[in-house]
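Colleague: let me see the structure of the following:
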Amino acid sequence: MRLPVSNFSVYGAHMSDTISEATLSEFDRDTSVRQREPGVHDTDLSQGWAIGHALNGGYLLATLGRALGETLPHPDPFTITAHYLSATTHGPAVIRSEVVRTGRTLSTGTAGLFQTGADGREVERIRVLASYGDLDTVTGDVRTSAEPPAMPPPGQCFSARDNPAGPDAGPEMGKRLDLRLDPATCGWAVGAPSGRGEMRAWLGLADARDPDPMSLLMAVDALPPTAFEMGLSGWVPTVELTVHVRARPAPGLLRVSVTTVNLAGGFLEEDVEVWDSADRLVAQSRQLARAKVG
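Modeller: A predicted model of the protein is given here:
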């Protein structure tokens, strides 16, 4: 779930505050869950991953992914699909998970994220269906026509330091990321969108934590919406997001490419590829999102 960014308020590199838990990165701390009983986890959703009033859909998916990882017998998400039912805000939440099936190589489960509404009743915010496996058992046989996106080196891309309003002027989530946008997909930031549904960037966490399968669930939803480069503005909430994790990523910055080829009836799709520093395609996703048109 993503909200508008004004002028050059791009998400970008900004070192986060010192984390009190020396062994945890900010991402690990903010996506942590506590088991109350089998299949029930409590979590405290952090405002640090907000974009406007709502929390980012990728951050929320990673939090749900952790709960499922503690519920299912396999450690890594292979495919996970989330339906976003209503906007999730920071604060306490409960995740209820259920094992649907277990097998030798894959296990499947469902999970729902719930918060207490203004009327005191519990409201389901997100519903997830996922299959988990062990990425360490995936073979090295790769046959693909996909290629890493052509991008300038990180030092020639735009980060929060290039924002005329200052590095802290962007969304709160931007302070948790090292995001460097390809200049070819930044026309929207200076009032000259290209009209193409493309967004590309180098991506890491601001505290330099290396990527892993859980952070990939966040990475697929971390860039500004392609709608901006198509000349649109405003809220672009995610309706549904499916992520395929293909490999455990190598250390270093990720390259993320997002494309949209069809905006119709107020909805658009975003297809995402995430490449690691070893030039491997480590994650893919597709989401359906609403777009404000007119």
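
Colleague: only C-alpha atoms from now on, for both contacts and neighbour counts.
Modeller: Noted.

Colleague: now do the contacts for Tyr132.
Modeller: By C-alpha atoms under 8 Å, 6 or more residues apart in numbering, the residues touching Tyr132 are 69, 72, 74-79, 106-108.

Colleague: one more to line up against the first:
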Amino acid sequence: MAQATIGNSEFDRDTAVTPREPGVHDAELSSAWTIIHAVNGGYLLAMAGRALGEVLPHSDPFTVTAHYLTASRPGPARIRTEVVRTGRTLSTGQASLTQLDENGAEVERLRVVAGYGDLGALPDDVRTTAKPPAMPPFEECLGARHADDEVGALLGATEIAGRLDVRLDPATAGWARGKPSGNGEMRAWFRLADGRDADPLSLLLAVDALPPTAFEMGISGWVPTVELTAHIRSRPAPGPLRVAITTRNLAGGFLEEDAEVWDSRDRLVAQSRQLARAQLG
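Modeller: Purely as a prediction, here's the structure:
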């Protein structure tokens, strides 16, 4: 099978939006990107990001903040966008994703505020103390394709698993064997299953595609995102990404997840922080 390319892949088709009228797009939330019955938050963020990219004069997301208001379900959706401000190097917009409930009433699922620019125009100067996560090579990490392993069985248990090739660092996979480390850490290699290389839009998916750190803290069950902010720092080089997520504080039933995404050239290409609700007790 030929490797999918940017613009011609399952991810691109499933995040496509169709203009209905100025500021309004129609979309179809695919069941292929679900966890249990809910649509993955990173997939929703990428779809809203695509709609904003079509109405703003700049093409690349720099900062995207989303509030998840209600759980999305597969099926038709509508995205309303508004251009808030346009500038020479940065433009700001907002988007609202809605669906109809069983009574035909419109329900808002997601609200986004984002800043867009041109990643290719940024200077090359990098001054950082950040380092790529230390983890085994791609081939030595554990994924859904290891069907004879507890980790592979659990990773492959959701619809979204068929769209992704996630290879967990064994040091953060104890939860799948009933032996969570107690540390709020999750590390993995990440790429789309059809071989499509990453781009700024798919980085919005990558920051929310790993199992929640709560699992490795010994907490099971759904961990819904309340708010997520992603910063896209550079266009990623071809090849698998490395994603490292940490949680330092769980209090009052809420935890934060801080994510870093590194490309094959050891560049920090995306960062995010999200607040999520842990199902305790």
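
Colleague: can you calculate the TM-score here?
Modeller: The TM-score (TM-score structural alignment, normalised by the length of the second structure) is 0.96; 278 aligned residues with a C-alpha RMSD of 1.9 Å.

Colleague: returning to that earlier point: show me the contacts of Tyr132 of the first structure that map onto strands.
Modeller: The strands, defined by DSSP state E, take in 76-79, 107-108 from the contacts of Tyr132 of the first structure.

Colleague: got the contacts of Tyr132 of the first structure as CSV, with neighbour count and distance to Val236 of the first structure columns?
Modeller: Putting those into CSV (neighbours: other C-alpha atoms under 10 Å; distance: C-alpha to C-alpha, whole Å) gives the following:
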residue, neighbour count, distance to Val236 of the first structure
Gly69, 20, 29
Leu72, 25, 32
His74, 22, 33
Pro75, 20, 32
Asp76, 25, 29
Pro77, 28, 26
Phe78, 22, 26
Thr79, 19, 23
Leu106, 19, 33
Ser107, 21, 32
Thr108, 23, 30
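
Colleague: what about the counterpart of Gly65 of the first structure in the second structure, which helix or strand?
Modeller: Residue pairing (TM-score structural alignment): Gly65 of the first structure is matched to Gly49 of the second structure. Assigned by DSSP states H and E, Gly49 of the second structure belongs to helix 41-55.

Colleague: how about that helix: buried residues?
Modeller: For helix 41-55 of the second structure, the buried set under the neighbour-count rule, 16 or more other C-alpha atoms under 10 Å, comprises 41-53, 55.

Colleague: tabulate those residues (JSON lines), appending distance to Pro123 of the second structure.
Modeller: As requested, the buried residues of helix 41-55 of the second structure are exported to JSON lines (distance: C-alpha to C-alpha, whole Å):
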{"residue": "Gly41", "distance to Pro123 of the second structure": "31"}
{"residue": "Gly42", "distance to Pro123 of the second structure": "28"}
{"residue": "Tyr43", "distance to Pro123 of the second structure": "29"}
{"residue": "Leu44", "distance to Pro123 of the second structure": "30"}
{"residue": "Leu45", "distance to Pro123 of the second structure": "27"}
{"residue": "Ala46", "distance to Pro123 of the second structure": "25"}
{"residue": "Met47", "distance to Pro123 of the second structure": "28"}
{"residue": "Ala48", "distance to Pro123 of the second structure": "27"}
{"residue": "Gly49", "distance to Pro123 of the second structure": "24"}
{"residue": "Arg50", "distance to Pro123 of the second structure": "25"}
{"residue": "Ala51", "distance to Pro123 of the second structure": "27"}
{"residue": "Leu52", "distance to Pro123 of the second structure": "24"}
{"residue": "Gly53", "distance to Pro123 of the second structure": "22"}
{"residue": "Val55", "distance to Pro123 of the second structure": "25"}
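
Colleague: how about the residues you listed, which pair is most distant?
Modeller: The most widely separated members of the buried residues of helix 41-55 of the second structure are Gly41 and Val55, with 21.7 Å between them, by C-alpha to C-alpha.

Colleague: and of the buried residues of helix 41-55 of the second structure, the nearest to Pro22 of the second structure?
Modeller: Using C-alpha to C-alpha, Val55 comes nearest to Pro22 of the second structure of the buried residues of helix 41-55 of the second structure, at 8.8 Å.

Colleague: all set, thanks.
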